[in-house]
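>>> Got a predicted structure here, sequence first:
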Amino acid sequence: MNKFLLSIIIPCYNEAENLKEFYRRAKAVLAVYEYYLLFIDDGSTDGSLEILKNLAAADDRVRYVHLSRNFGHQNALKAGYDHARDADCVVCMDADIQHPPELIPQLIAQWQKGYKVVNTRRMDNGSEPVLKRLASKGFYSVINRISNLKLVPGGADFRLLDAQVVTQLSFFNENALFMRELVPWLGFKQCTVAFDVEERFGGNSKYSFKKQVSFSLRGLVSSSIAPLRAAIFIGLVIAGLSFAYGIYALYVHWFTVKALPGWTSVMAGILFVGGLQLLLMGIIGEYLGKTFLESRKRPLYIVEECSTGSLKQHNPVILREREKLDIDM
């Protein structure tokens, strides 16, 4: 494969300090390819959009899509894939340069060998806090146990997708998108390339602890219904133990002269079972909440402005309706 069109998707939220440096490094690496950079501005408020407009005006290989507000990293990724369907392959990476642009030729080399999906895996070089590394290992350990799919520990949303895979992704409009599980679910021939995470060039991470917890819960709930089955199992075990204790209490009362334990043990049991019930209700509620969000059928993102054509052409709802008409015809 000698000539091909490469699209680089860069979701960004308040990355004004990094955009010009990212553009400089990416341009140097991609000089030998036919490519374009597609920045997805996820509702930035720090002047990122103005920088993108200036870059697009100076270089026709720079495109941007500005979302009407911050819809979240996973939805911004989806917006990028929806707008990059004219490319032969698509690479997605972050704008903070922790995903090194210099790795792109290695991803392309694997794609040219026949891999439709080239994933990346962060090397554990000890640069991240110990607590964060342990939490990451725990997350992947749990999700790989409850899911039929096996996610690569340390996996990132920095990956290359063939055009065929990008087309298949366009049919997915789940509210709780979790790309790290969805891409393996699609199948195709896949491989993984390891890389060292670089330091942020500028600014601070926008991924707060709250967002990390939310992302982890989304991954667990989206990947499997195992937590619901676990809730059933735990409920049966507790019910069985409670029934056995009830039999024991009746035996002590009717056939022995021992005094029944006081209210302390009773209260401890009530509090334990009550807390467990709240936990299980929370698990069930999480799934019910996801079902409610899916039932509303709202679009995953709203495009306010873009440099890639009219808004009507790139509206995700209109695109889906157009595809249905094409299939019917």
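Now that the structure is in, tell me what you want to look at.
>>> Please make it C-alpha for all contacts and neighbour counts, starting now.
Noted.
>>> Could you list every helix and strand in contact with the longest helix seen in the chain?
Ranked by number of residues, the top helix in the chain under DSSP state H is helix 263-296. Helices and strands touching helix 263-296, by 3 or more Cα pairs under 8 Å, 6 or more residues apart in numbering; DSSP states H and E, are helix 226-255.
>>> Could you figure out how far the helix it packs on is turned away from helix 263-296?
Counting by axes from the mean of the first three to the mean of the last three Cα atoms, to 10 degrees, helix 226-255 lies at 150 degrees to helix 263-296.
>>> Pull out the buried residues from helix 226-255.
For helix 226-255, a neighbour-count test (16 or more other Cα atoms under 10 Å) marks 227-228, 231, 235 as buried.
>>> Same check on stretch 277-289?
Buried-residue list, stretch 277-289, by 16+ other Cα under 10 Å: 277, 280, 283, 286-287.
>>> Nearest to Arg63 among the buried residues of helix 226-255?
Pro227 (41.7 Å; Cα to Cα).
>>> contacting residues for the closest one?
Contact analysis of Pro227 by Cα atoms under 8 Å, 6 or more residues apart in numbering lists 146, 221, 283.
>>> And the next helix or strand past the longest helix of the chain?
strand 303-306 (DSSP states H and E).
>>> buried stuff in whichever helix or strand comes after that following strand?
Counting by DSSP H and E, the next helix or strand C-terminal to strand 303-306 is helix 311-314. Neighbour counts using 16+ other Cα under 10 Å place 311, 314 of helix 311-314 among the buried residues.
>>> do the same with stretch 106-114
Buried, per 16+ other Cα under 10 Å, within stretch 106-114: 107-108, 110-111.
>>> Name the helix or strand for the closest residue to Gln313 other than its chain neighbours, please.
Setting aside the residues directly before and after it, Gln313 is nearest to Leu319 in space (Cα to Cα, 6 or more residues apart in numbering), at 7.2 Å. Leu319 belongs to helix 316-328 when assigned by DSSP H and E.
>>> Okay, Gly285 and Pro227: tell me how far apart.
12 Å (Cα to Cα, to the nearest Å).
>>> what do you get for Lys324?
Applying Cα to Cα to Lys324 and Pro227 gives a distance of 35 Å.
>>> The helix or strand harbouring Trp185: which residues count as buried?
If you go by DSSP H and E, Trp185 is part of helix 179-186. By 16+ other Cα under 10 Å, the buried positions in helix 179-186 come out as 179-184.
>>> what does stretch 218-225 give?
Quick answer for stretch 218-225 (16+ other Cα under 10 Å): 218-224.
>>> Name the nearest residue to Val273, sequence neighbours excluded.
That would be Ile238: by Cα to Cα, 6+ apart, it lies 7.7 Å from Val273.
>>> ok, which stretches of the stretch 101-250 of the chain are helices?
Remark: helices assigned in the stretch 101-250 of the chain by DSSP state H, counting those that start in this stretch are 104-112, 130-146, 163-169, 179-186, 209-223, 226-255.
>>> let's bring in a second one:
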Amino acid sequence: MSTLTQAPAPTAPEGHPQQGRSPRRLIPRLGGTTWLVWRQHRAAFWTIIAVTLLSVAAMVFLRGQMMDYLRTLDPSEKKPGGLPPGFEPFGERLFDAGSYLGYLPVLAGVLLGAPLVAGDLETGTAKLVTSQSVSRLRWITTKLAVPAALIALSTGVLSAVYNWWWSPVRMSAQQMEWTSGVIFDVTGAMPVAYALLTFTVGVAVGMVLRRTLVSMVVTLGIVVAIGLVWDRFRVNLGHVMTVSTDKGVGPGAKQPELPAQAVQQGQGTDFITSSGDRLDWMTCLDKMDDAKAHTACLESKHVVGWSMDYLPIDQMHTMQWLGTAIMLTLTAAVTAFTVLWCRKRLL
């Protein structure tokens, strides 16, 4: 008999009004491999649930404080496109919370994904389970599905609450660029896809290396590498826009103005010529000490104004969904590798 089989539920005595009726349960009882996975990792799962609830409560409280402050301001004190005076402490809390949420993928991969299968292989639990009536495919599928569902639920809730907190100052928080990981990676569907990717990577590493501690260290290195690549690749998901002027570059000439919450791209503001060509902002830099020589140099190159590249905030959701699709595709690929490895080379 399988060790995963649970004892039957007690029945009502003969003659009892409930005799012959199936018992009703408000919460369905877990059974089989689902019960086993929950039982094995219940401490980690309950910790995730508790931390999620506490984090949600903290963000709701801090948002309430921020909204109370914004309501007390005189409308004349609110600067268009900027933050009201005295908002810095609230902005710092928002930034810190986003930074903490940015560690979710690391925690999902290192603390939950890497030990998930490696621990069972190291202690022999996997061999015990799969030697009975449970197939390898069923075991690894449940082993992946239960934690993945909990990760998706918790990160989705945290993302929604953080986005709700950030949305009142979305168009004015200039010091928090939406292309940074503090905002981009912790709102929308991004944190769910990111955490699922690092979780499956951790499981795959643990399955190959078969040692818990080694798997956690290797997973940490891989997750850090993924983060570095993602930080450099993120802005490439958007379509760069350009704004330019043609009123000259001398004293009194205004540089291009970007839309609210637009993020400038490139090294700086480039020069633009009468023919529409762009010149690097360091053009004629060697003549900056002499104003006349500098002006003559720019005129000789037919410079008529400045040009600036930027990403508008209205592309944020599109970029996030593209990033989510990429990460979910990688997650599916890693999951397929894990399942195939389990079926052929697990024990």
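Structure received. As the structure is a computational prediction, the values presented were derived from the model and not from experiment.
>>> Superposing both, give me the TM-score.
TM-score of the superposed chains, computed with TM-score structural alignment, normalised by the length of structure 1, equals 0.25; 139 aligned residues with a Cα RMSD of 6.6 Å.
>>> if we can go back for a sec, quick one: the residue nearest to Gln313 of structure 1 and Gly269 of structure 1, what's the gap?
To Gly269 of structure 1, Leu319 of structure 1 is 56 Å away according to Cα to Cα.
>>> and what of Leu325 of structure 1?
From Leu325 of structure 1 to Gly269 of structure 1 the distance is 60 Å (Cα to Cα).
>>> Pick out whichever of these two has more residues nearby.
Gly269 (13 against 10; other Cα atoms under 10 Å).
>>> Now do that one against Val90 of structure 1, distance only.
Applying Cα to Cα to Gly269 of structure 1 and Val90 of structure 1 gives a distance of 56 Å.
>>> Same question for Thr291 of structure 1.
31 Å.
>>> between these two, which one's more packed in?
Ranked by neighbour count (other Cα under 10 Å), Thr291 of structure 1 and Val90 place Val90 first, with 27 against 13.
>>> Mind telling me what element that one is part of?
Going by DSSP H and E, Val90 of structure 1 is part of strand 89-92.
>>> elements contacting that strand?
Using 3+ Cα pairs under 8 Å, 6+ apart: strand 89-92 of structure 1 touches strand 5-12, strand 159-162, helix 163-169.
>>> Quick one: residues in contact with that strand.
Identification of contacts with strand 89-92 of structure 1 by Cα under 8 Å, 6+ apart yields 4-11, 77, 81, 84, 104, 157-163, 166.
>>> Which ChimeraX command selects the buried ones in the residues you listed?
Listed next is the ChimeraX selection for buried residues among the contacts of strand 89-92 of structure 1, using 16+ other Cα under 10 Å:
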select :6,7,8,9,10,11,77,81,84,104,157,158,159,160,161,162,163,166
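>>> Any buried residues in stretch 51-65 of structure 2, and which?
52, 55-56, 59-60, 62-63.
>>> Just give me the closest of the residues you listed to Ile326 of structure 2.
Among the buried residues of stretch 51-65 of structure 2, Thr52 lies closest to Ile326 of structure 2 (Cα to Cα), at 25.8 Å.
>>> thought that closest one was touching Gly156?
No. If you go by Cα atoms under 8 Å, Thr52 of structure 2 and Gly156 don't touch, sitting 10.2 Å apart.
>>> Please enumerate the shared neighbours of those two.
Common neighbours of Thr52 of structure 2 and Gly156 (Cα under 8 Å, 6+ apart) do not exist.
>>> Give me the distance between the nearest residue to Cys92 of structure 1 once chain neighbours are set aside and Leu186 of structure 1.
Distances taken as Cα to Cα, 6+ apart place Ile9 nearest to Cys92 of structure 1, at 4.6 Å, with adjacent residues excluded. Separation of Ile9 of structure 1 from Leu186 of structure 1 (Cα to Cα): 20 Å.
>>> What of Leu37 of structure 1?
Using Cα to Cα, one obtains 25 Å as the distance from Leu37 of structure 1 to Leu186 of structure 1.
>>> How about Ile108 of structure 1?
Distance, Ile108 of structure 1 to Leu186 of structure 1, using Cα to Cα: 20 Å.
>>> burial of Glu294 of structure 1, as a residue count?
14.
>>> Now do the longest helix of structure 1 against helix 209-223, angle only.
Using the same axes, to 10 degrees: helix 263-296 of structure 1 against helix 209-223 is 80 degrees.
>>> Could you tell me the angle between the helix holding Trp185 of structure 1 and helix 130-146?
Using the same axes, to 10 degrees: helix 179-186 of structure 1 against helix 130-146 is 30 degrees.
>>> Now, the buried residues of stretch 51-65 of structure 2 that are in helices?
52, 55-56, 59-60, 62-63.
>>> Show me which of those residues is closest to Gly119 of structure 2.
Thr52 (24.8 Å).
>>> ranges for the strands of the stretch 101-250 of structure 2?
Ranges of strands in the stretch 101-250 of structure 2, per DSSP state E, counting those that start in this stretch, are 241-244.
>>> could I get the contacts of Pro227 of structure 1 as CSV with distance to Val252 of structure 1?
Shown next, in CSV, are the contacts of Pro227 of structure 1 (distance: Cα to Cα, whole Å):
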residue, distance to Val252 of structure 1
Ile146, 42
Val221, 44
Ile283, 37
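>>> And the residues you listed, which is closest to Ala194 of structure 1?
Closest to Ala194 of structure 1, out of all of the contacts of Pro227 of structure 1 and judged by Cα to Cα, is Ile146, at 24.8 Å.
>>> re earlier: take the buried residues of stretch 218-225 of structure 1 and lay them out in TSV including distance to Val142 of structure 1.
Putting those into TSV (distance: Cα to Cα, whole Å) gives the following:
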residue	distance to Val142 of structure 1
Arg218	13
Gly219	10
Leu220	8
Val221	12
Ser222	13
Ser223	11
Ser224	11
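>>> Now do the end-to-end distance for stretch 39-49 of structure 1.
9 Å.
>>> before we move on, what about stretch 118-137 of structure 1?
Stretch 118-137 of structure 1 has an end-to-end distance of 21 Å (criterion: Cα to Cα).
>>> what about Phe39 of structure 1, helix or strand, and which?
Using DSSP H and E, Phe39 of structure 1 falls in strand 34-41.
>>> In that strand, which residues are buried?
Quick answer for strand 34-41 of structure 1 (16+ other Cα under 10 Å): 35-41.
>>> Out of those, the closest to Lys211 of structure 1 would be?
Asp41 (18.2 Å).
>>> in what helix or strand does Trp306 of structure 2 lie?
Here Trp306 of structure 2 sits within strand 303-311, counting by DSSP H and E.
>>> Tell me which helix or strand comes right after that strand.
According to DSSP H and E, the helix or strand after strand 303-311 of structure 2 is helix 316-345.
>>> Check which helices and strands that following helix is in contact with.
helix 136-166, helix 190-209.
>>> tell me the most buried of those?
Comparing these by mean neighbour count (mean count of other Cα atoms under 10 Å), helix 190-209 comes out on top with a mean of 27.
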